[in-house]
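Q: Compute the structure for the input listed below.
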Amino acid sequence: MDGRFSGQLGGAATLEKMDTSRATRVGTTSIRVASVPQSHVYVRHLSPVNGSVSVLDTGAVSVTRLPDPVPADGAKVPGGWWPPLMLDPRWIAEHHNEFDVFHLHFGFDAVEPSVMADVLGELDRHGKPLVYTLHDLRNPHHPEPGAHEEVLDLLVPAADEVVTLTPGAAEQISQRWDRSATVLPHPHVVPPGRFAPRETPADEFVVGVHAKSVRANMDPLPVIMTLLEAASDYPDMTIQINLHDEVFVPGNHWYNPDFGTTALALSRHPYARVRVHDYFTDDQLWDYLRGLSVSVLPYRFGTHSGWLEACHDLGTSVIAPSCGFYHEQQECFTYDFTEDRFDPDSLVAALAQAYSARPAAAMWRDRRVQRLSIAEAHAGLYTRVLDA
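A: Purely as a prediction, here's the structure:
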């Protein structure tokens, strides 16, 4: 999932500071969840806004998610600590008394199948149920699907409960693994204080293509060139191209001087605006997205998107590719873009639709109600796997 934003990391306390007893308040069941990772914005927003208990038909349930253990080098990636120490059979062996349910979301990009098998074996050894939320049928960071699919072939059959975000993904899970997945929508991404009505449309219609660090599933150039050509048909359109400065740093994992040089050269185009910068902070990201009229996702493969959810929160239109299930997450415009094909005309048509539309920003009261429902669904799910 592409919702690994910069700056969106919660504070991470050490496990030693946590109460390791399974406390039970009067009339309330307390469940401790080891989430991987806890600090990602998606995971943090699976809890009620005010931290209250979830009231279910079976009674009140309080869910506590363990903070992410901090690696010795303190290394982070956007969305969590790296590597996630909970995805280590030794950590599970040493800390299994501190959690009741293990819930995996992200963070196993570099985990070998043999290690994941050991993780699953250690959970089974200690009788800890596994919940797996399948965000990515195809890992957006892997150029080839094989390694991710090997791990999925272990996780999906082994999980006590499988969750995903869209009906289309659930259907794929059913077809590939004969598992029934619970479909729960993606919660809001933007914080409550950032929800606000869209301002009067600006004099400039800004189309954003955020190339980030040009990860494996991105192919921005054909998208950008098509948009630049189409922009000449509009009186007020600017194509804004953003990329991270690390693509110019030799030795960096994301070093990509060919794309960087090509992107910079586009700054001479009359309809282009090129911005090179470090990872945005949260506030910078929200300002950037709200400043766009439409955000175009240049993905040739993928499944779901946190970026799309943030745009929905802020009232920024999205043009999403036909791959994956972005169109099932939120209302958006689509164009034909996959690993095998690109239809420029479909992108031009989607641009015309987006130009004529002026969507309203999401309302916090609606997202708050949805978040409460999602929190209750997870509390019920954890209760179910513990009672099984």
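Q: going forward, measure contacts between C-alpha atoms and count neighbours the same way
A: OK.
Q: Quick one: the strands in the stretch 101-250 of the chain, in order.
A: Along the stretch 101-250 of the chain, counting by DSSP state E, counting those that start in this stretch, strands occupy 101-104, 130-133, 161-164, 182-183, 205-212, 237-244.
Q: before we go on, could you also do this sequence so I can check it against the first one:
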Amino acid sequence: MTHLPARTPYARKLAGGSIAIVNNTTAAQGGRVPQDMSFQWLREQPSFDFFDVLHIHSLELAAEPDIEAVLDRCERDGKQVVCTIHDVTPMFSPDKAAYARQLRMLTERKIALITLTEGAAADLRQMLGSQQHVNVLPHGHVLPLGDPRWQTPSRREEPIGTTRFAMYGGFRPNRSMFPVVANLLFGNLSGPTTVSILTRAVSPIELDTNRDLGAVVNAALTRPERVGLHLSPFPHDDEIADFLLSADVLVLPYRWGTHSGQLELAFDLGIVPVAADVGHLREQWRRYEGVVPEPIWFDWVDDYQQGARILTALQDATQRQHEWPTDRDALRDIRSAEHDATLAAHHRLYTEPR
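A: All right, here's what the predicted structure looks like:
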């Protein structure tokens, strides 16, 4: 089975039993299968003999002729195809119609669709047709179930009373990090704060086109004692988990979106999440209500009140950071049973006749 792409923990954990992932192996005739395989790369391969199932996780940024060509070859060669739709709206492009057209390319071929919440499934049925069947399988754990960090408490490395905020991920259009930084630097908070950001290495084009990134870089240069900017070629799982365990609060400043793996990792690590109330993040949390405390939410409803809403949420986090009674042992038990059911459901989708 091959994922497109396979860098996220969500994709990589879908293995076990008779399911093996060929990304990042030498299974292909032309050499190593890239971890972040693209439709273009797959189209160029002389043979599809190195996989039985193509599991698509993203269509965005792919050229439609490449998508069509790959799906045609899969159909001709008898390869099973499934697609997990993590986001109902595009993350990078404002062209929602083009994104919907890409999704319809899948439904026209009767490719099995998966999403992570019932709310997202309802959105997809509205977009693609009320009769469209969508399988709902939860995101599940991000921290591996056997990882010793399940037993690791958050470390307090800053002076007593300092609240350590963190953000991570790319500076992409659906996130807005600098308003968080500005409000933490200058906001009326109940105690001292720091903010650290872990992101992938910065490219010239990103600095030229992303004002949010440029503003954060300037803040880190001028206030290094308060703002830490940490770059990695592409942050890996252990790096992210250790980074978050040195923080008290994870901020998720999504402008829009459907689901969040970052939110799930905050649950796994027992970190306080301050999250924009977008998409179906509330539904992701409600699955664990009673075991995981409710995140601190803010919204973007009124343009002129957005800063006030962000700062209020950050203030709330400084006061509640020591009162976050996540039962991580109970959560891990839930995650384990959930993962077994999810693997069984994927095995069914990978093997059932189209």
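Q: Can you give me the TM-score here?
A: Here the superposed chains carry a TM-score of 0.78, computed using TM-score structural alignment, normalised by the length of the second structure; 330 aligned residues with a Cα RMSD of 3.4 Å.
Q: closest to residue 255 of the first structure out of the strands of the stretch 101-250 of the first structure?
A: Checking the strands of the stretch 101-250 of the first structure against residue 255 of the first structure by Cα to Cα gives strand 237-244 as the closest, at 10.1 Å.
Q: Can you name the next helix or strand after that closest one?
A: helix 257-265 (DSSP states H and E).
Q: Just give me the match in the first structure for residue 64 of the second structure.
A: In the first structure, the residue matched to residue 64 of the second structure (TM-score structural alignment) is residue 113.
Q: And residue 120 of the second structure, by the same measure?
A: Under TM-score structural alignment, residue 120 of the second structure pairs with residue 169 in the first structure.
Q: is it true that that match touches residue 326?
A: No. Using Cα atoms under 8 Å, residue 169 of the first structure is not in contact with residue 326, being 10.2 Å away.
Q: Mutual contacts of those two, please.
A: residue 303 (Cα atoms under 8 Å, 6 or more residues apart in numbering).
Q: neighbour-wise, which of those two wins?
A: residue 326 (27 against 23; other Cα atoms under 10 Å).
Q: The more buried one matches what in the second structure?
A: Counting by TM-score structural alignment, the partner of residue 326 of the first structure is residue 281.
Q: In contact with residue 134 of the first structure: list those residues for me.
A: 105, 162-165.
Q: In CSV: those, plus neighbour count and distance to residue 333 of the first structure.
A: Shown next, in CSV, are the contacts of residue 134 of the first structure (neighbours: other Cα atoms under 10 Å; distance: Cα to Cα, whole Å):
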residue, neighbour count, distance to residue 333 of the first structure
105, 21, 27
162, 24, 29
163, 24, 26
164, 23, 22
165, 25, 19
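Q: residue boundaries of the helices in the stretch 201-350 of the first structure?
A: 220-231, 257-265, 282-290, 306-314, 326-329, 344-356 (DSSP state H, counting those that start in this stretch).
Q: The last one - contacts with which helices or strands?
A: On a contact count with 3 or more Cα pairs under 8 Å, 6 or more residues apart in numbering; DSSP states H and E, helix 344-356 of the first structure meets helix 220-231, strand 317-321, strand 333-335.
Q: can you list those in CSV and add distance to residue 133 of the first structure and mean neighbour count?
A: Shown next, in CSV, are those (distance: least, Cα to Cα, whole Å; neighbours: other Cα atoms under 10 Å):
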stretch, distance to residue 133 of the first structure, mean neighbour count
helix 220-231, 28, 18
strand 317-321, 22, 27
strand 333-335, 25, 22
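Q: These: which one's closest to residue 344 of the first structure?
A: Taking those one by one with Cα to Cα, helix 220-231 is closest: 6.3 Å.
Q: what sits up against the closest one?
A: 209, 211, 214, 237-239, 241, 271-272, 298-299, 344, 347-348.
Q: and of these, the nearest to residue 69 of the first structure?
A: Nearest to residue 69 of the first structure among the contacts of helix 220-231 of the first structure, with distances taken as Cα to Cα, is residue 214, at 28.9 Å.
Q: what does that closest one align to in the second structure?
A: Per TM-score structural alignment, residue 214 of the first structure is aligned with residue 171.
Q: Wait, that match touches residue 213, no?
A: Yes. With contact defined as Cα under 8 Å, residue 171 of the second structure counts as touching residue 213 (6.3 Å).
Q: isn't the match of residue 326 of the first structure right up against residue 262?
A: No. Between residue 281 of the second structure and residue 262 no contact is recorded; they are 10.4 Å apart, counting by Cα under 8 Å.
Q: one step back: in JSON lines: the strands of the stretch 101-250 of the first structure, plus distance to residue 60 of the first structure.
A: JSON lines is the format used below for these (distance: least, Cα to Cα, whole Å):
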{"stretch": "strand 101-104", "distance to residue 60 of the first structure": "17"}
{"stretch": "strand 130-133", "distance to residue 60 of the first structure": "20"}
{"stretch": "strand 161-164", "distance to residue 60 of the first structure": "21"}
{"stretch": "strand 182-183", "distance to residue 60 of the first structure": "21"}
{"stretch": "strand 205-212", "distance to residue 60 of the first structure": "43"}
{"stretch": "strand 237-244", "distance to residue 60 of the first structure": "45"}
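Q: Nearest residue to the middle of the second structure?
A: residue 261 (3.7 Å; Cα atoms, centre = their mean).
Q: Check the gap between the equivalent of that one over in the first structure and residue 374 of the first structure for me.
A: In the first structure, residue 261 of the second structure lines up with residue 306, judged by TM-score structural alignment. Residue 306 of the first structure sits 16 Å away from residue 374 of the first structure, going by Cα to Cα, to the nearest Å.
Q: Skip the chain neighbours and tell me the closest residue to residue 92 of the second structure.
A: residue 173 (5.8 Å; Cα to Cα, 6 or more residues apart in numbering).
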